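>>> The following block contains a protein sequence and its predicted model.
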Amino acid sequence: MSGLTLELIVNDGALWGMLAQLRLNQQLDAVLGSDRSFDVDLGNSSLTLGGGAQQVSAVPHLIASVAPGPQTVRWGWALAELGNLPATGLSGRLRDFGRAQQVPALGSDEVPFSAFGPAPEGVEEVDWVAEQVGILACQVIGEVPWFVVPAGDTRVVLLLQDGPALPAPELAQVMTVLPDALMAGRLIDPPRALQHLLGRVPNWHAEWGPAGVRISDPTGNIDVHLNQDGQVTEIQTNI
């Protein structure tokens, strides 16, 4: 047994994935403003965002369909009408990983919403589950960002390649995503989550001590205070 669960995979990938989404949204805002109109053609592996003179294109990979009716997630590789498209190929890595690491939900065709944990207050369950799926996909496949498009009441989770170039993550952005991840209940093991993030951003330096960890780069530092149970008690910044 690997000991991995959906909760742990989300824990491990949440900060890195959320940093990527923050930077993606900033890039889209800079180019498109508030315009989030889209045209997606999975048969030709194309996604275009924006309907005016300014547009953003990317190659979409279908990860999953998140359907509120049956309250289930169906992985891209298991969608009968789409499973053979090249755009679903990356979703097969989730299946292979799940079966190799004995994480049944990743190796099953369809998974109930309940497997992804309760949505925070004020967040629609279908949107919450879609974000959880995006984080899982980025962590397992090792690429960011994800993007969610509506199809009626259903949400379609895509992993994007060859999209807008994302700038390197900024240490100050941790002050946004870390509290958000904690408030949403995504981090069941904060020290482990921080270690995984640091593994993704090698130019950040970490000093661990009894009181927590100091993360620094040339712009300054962030102190994350942890109690004896590994829970975050305070976040301080000097940036």
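Yep, it's here.

>>> contacts, neighbours, all on C-alpha from now
Fine.

>>> in what helix or strand does residue 156 lie?
Using DSSP states H and E, residue 156 maps to strand 154-161.

>>> Which elements pack onto that strand?
strand 56-67, helix 125-141, strand 146-151 (3 or more CA pairs under 8 Å, 6 or more residues apart in numbering; DSSP states H and E).

>>> Can you add distance to residue 24 and give those back as JSON lines?
JSON lines is the format used below for the helices and strands packed on strand 154-161 (distance: least, CA to CA, whole Å):
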{"stretch": "strand 56-67", "distance to residue 24": "11"}
{"stretch": "helix 125-141", "distance to residue 24": "13"}
{"stretch": "strand 146-151", "distance to residue 24": "9"}
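
>>> alright, now check it against this:
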Amino acid sequence: MGIRLVVIDDHPLVRAGVRAELEQSGAALEIVGEAADVEGAVAACHELRPDVALLDVHLPGGRGGGGAEVAASCADVEGLRFLALSVSDAPEDVVAVIRAGARGYVTKSISMPDLVEAIQRVASGDAAFSPRLAGFVLDAFGTHEVASADDELDLLSAREQEVMRLIARGYTYKEVASELFISIKTVETHVSAVLRKLQLSNRNELTRWAVRRHIV
């Protein structure tokens, strides 16, 4: 059985586009409903009881709380997990909807394969964030402390740990080089070493690794 989805967005074209792309993705996903405002979203989640709700953070209706209000109002729906999908990457939007109970937050610039992966991760109980947004959540919830007892982290040198944290936050290689006053080639070398030592394939996996361990 596929993952049952509700798509919540106040723009009909966005809902239609997301639906079409997901249905054409070939993934085991079933869109069972849609909603365009807070009241409709809360009703749909309670009535349809989907596995995952794709949730825009800015929605009309309700008490003005948007997506965060929807997530908080559906906390009693067993098995339901929210994945915020928004054009906004503002820290206050990210933190508000995560505090309300969402399991992840991705922006609408995400590719369809990455969105499908994020849905699958959230459905399985894991978290999913666009790279730059993970740092907002870690900072807001006070989880920026390094897990010093983590054996995997101990595999990395001090410089590799610095590079890893910045890459996990979504910095480009150029931005990391500027931040640490090293060359881009040196950054590339450190990233390759980090991925090899942690047995990861790419920076998206690195971000997820860091988020799960509260390391950024």
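Nice, I can see it. In this text the structure is predicted, and so the values were computed from the model without any measurement.

>>> So after superposing, what's the score?
Scored against TM-score structural alignment, normalised by the length of structure 2, the superposed chains reach a TM-score of 0.27; 111 aligned residues with a CA RMSD of 6.4 Å.

>>> Please list the residues outside the strand holding residue 156 of structure 1 that contact it.
Strand 154-161 of structure 1 is contacted from outside by 58-68, 126-127, 130, 133-134, 137-138, 143-150, using CA atoms under 8 Å, 6 or more residues apart in numbering.

>>> angle of it against helix 125-141?
Per axes from the mean of the first three to the mean of the last three CA atoms, to 10 degrees, the angle that strand 154-161 of structure 1 makes with helix 125-141 is 30 degrees.

>>> and strand 154-161 of structure 1 with strand 56-67, angle?
Angle of strand 154-161 of structure 1 versus strand 56-67, following the same axes, to 10 degrees, is 140 degrees.

>>> List of residues touching the helix or strand just after strand 154-161 of structure 1?
Sequence-wise, the next helix or strand downstream of strand 154-161 of structure 1 (DSSP H and E) is helix 174-183. With contacts defined as CA under 8 Å, 6+ apart, helix 174-183 of structure 1 is touched by 14, 15, 18, 19, 187, 235, 237.

>>> Pull out the buried positions in helix 174-183 of structure 1.
The neighbour-count check on helix 174-183 of structure 1 (16 or more other CA atoms under 10 Å) flags 174, 177, 178, 181, 182 as buried.

>>> Distance of the last one relative to residue 65 of structure 1?
Taking CA to CA, to the nearest Å as the measure, residue 182 of structure 1 and residue 65 of structure 1 are separated by 26 Å.

>>> go on, the second one?
When CA to CA is applied, the distance between residue 177 of structure 1 and residue 65 of structure 1 equals 25 Å.

>>> And for the third one?
Distance from residue 178 of structure 1 to residue 65 of structure 1, counting by CA to CA: 27 Å.

>>> Confirm that residue 166 of structure 2 lies within a helix, as I assumed.
Yes - judged by DSSP: H, G, I helix; E, B strand; the rest coil, residue 166 of structure 2 forms part of a helix.
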